[in-house]
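# Okay, here's the prediction I keep looking at, along with the sequence it came from:
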Amino acid sequence: MVEQTAVLGVASVGLGMVLSPGPNMMYLVSRSTGQGRRAGLVSLAGVAAGFLVYLVAANLGLAVLFAAFPGLLTVIRVAGALYLLWLAWKTLKPGGVSVFTAREVPPDPPRRLFVMGLMTNLLNPKIALLYVSVIPQFVDLDRGNVLLQGVILGCVQIAVALLVNLSIVLAAGGIAGFLSARPSWLRAQRLAMGSVLAVLAVALLFAHR
């Protein structure tokens, strides 16, 4: 039904996206380091729910909606780019802190953690673009059920994203402890992540699709 090359292609794109800094990663790391591993796992469950929403919506005609109202995708893209620029500024500004800096945060109840994870993912421009313009390119009209292909490829992306994010949640505390003992490494990580966020924002802002 789905070619192996399509599965590998979606897995590669999904891996590249989940490894690049963005709202999902920053939220999961901040909750895992600030409130503990359990809070990170609940937040990850919300992120997973957001992926499922996109999976269902995309296969029920989200791409058709954006095709009918192309300005809507532009609004999401520009808003997402501005959000990434804001995250980059928060990271790079004088006095900014690394996402891996251990700090006290007000504990949120599980329901709020889940909802925040869900909303962070739903408002993530990278995920919207992934499901609207990238994954559909791997669907082959000559290989049968298009809906089933879309669901399978979406599930591949979700599996890759959740495995990587789970690793981040489980390792966040250890990474934070490692970096806190090495201030120069912490500054380097902050500069690197902030710079990547800024580059992603500019690329997204000037993207044609």
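Yep, it's here.

# Please make it C-alpha for all contacts and neighbour counts, starting now.
Fine.

# Would you mark the buried spots in stretch 66-80?
73-74, 76-80 (16 or more other C-alpha atoms under 10 Å).

# What is the nearest of these to G194?
Of all these, G194 sits closest to G80, with 15.4 Å by C-alpha to C-alpha.

# how about the nearest residue to that closest one, chain neighbours excluded?
Of all residues beyond its chain neighbours, the one nearest G80 is P125 (5.0 Å), with distances taken as C-alpha to C-alpha, 6 or more residues apart in numbering.

# Put this next to the first one:
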Amino acid sequence: MTGFGTTFAIALAFFVVAVSPGPANIAVATVAMHSGRRPGLLFGLGLSVGLSVWGVVAATGLGVVLQASSYVLSLLKIAGGLYLLWLAFQSGRSAMHKAGSETVRPDKGRWFWRGLILNLSNPKAVVAWMAALSMGLSQETDGAMVAAATLVCIAIGFVNYAGYAITFSLPGFMSGYRRLRRWIDGLVAGLFAVAGVSLIRSAFSR
């Protein structure tokens, strides 16, 4: 496979994983609908940086080491699961409040850190990275190709989260969210809770 073909195969595999509805995409969409484009973009930037960190881990071979260390991986899964449950609690609490009395959201400066923590606390991201990179890379692949493929995937991550933030901060989505806020927050709380429990359970399974 040519260098372009390899990079394209990896990028396509990563794109499918990146755009799929998951905790990170659901979170940035909810932030954008509730608080607008700027907070959504800041949150998405944090998610992107966190995802990039896992990309570097996978590309440098540390992902294999992490997977082999069951103790460290289990701790990361538990931490990530607890963070998702905390997000579920926040969304659930917001769903219980009537219009005009929503839970206070973090200051703008904190949106980036919320997004960063969300993806850094998800060790499954490194598994997704390794799966995407394995689509075209082999032991004979040189470092430049690995670096190029990783950079392309990182760019896809940034574009994906920015796309979610921009799309869901459009007036139509924001007005729809205001009308259905309690239902949407309740649904998001349930999704986060399921994801959190699933991640914690996986930490104790072999």
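Structure received. Just so it is clear, the structure is predicted and the values come from calculations on it, not from any experiment.

# with the buried residues of stretch 66-80 of structure 1 in mind, which one is nearest to L186 of structure 1?
Using C-alpha to C-alpha, these come closest to L186 of structure 1 at G80, 26.2 Å.

# any idea how far that closest one lies from L62 of structure 1?
G80 of structure 1 sits 18 Å away from L62 of structure 1, going by C-alpha to C-alpha, to the nearest Å.

# what does M193 of structure 1 give?
31 Å.

# between those two, which one's more packed in?
Remark: of M193 of structure 1 and L62, M193 carries more neighbours, 22 against 17, as counted by other C-alpha atoms under 10 Å.

# and the aligned partner of that one in structure 2, what element?
Taking TM-score structural alignment, M193 of structure 1 has V188 as its aligned residue in structure 2. Using DSSP states H and E, V188 of structure 2 sits in helix 171-203.

# same check, this time on W185 of structure 1
helix 183-205.

# now that helix: how far from the chain's centre is it?
Computed by C-alpha atoms, centre = their mean, to the nearest Å, the chain-centroid distance of helix 183-205 of structure 1 equals 15 Å.

# Flag every buried residue along that helix.
186-187, 189-202, 204-205.

# which helices and strands sit right next to that helix?
helix 70-92, helix 146-180 (3 or more C-alpha pairs under 8 Å, 6 or more residues apart in numbering; DSSP states H and E).

# now the angle from that helix to helix 146-180?
150 degrees (axes from the mean of the first three to the mean of the last three C-alpha atoms, to 10 degrees).

# so what's G55 of structure 2 closest to, chain neighbours aside?
Leaving aside its sequence neighbours, G55 of structure 2 sits nearest to W129 (C-alpha to C-alpha, 6+ apart; 5.9 Å).

# repeat for L75 of structure 2
For L75 of structure 2, ignoring the flanking residues on the chain, the nearest one in space by C-alpha to C-alpha, 6+ apart is A203 at 7.4 Å.
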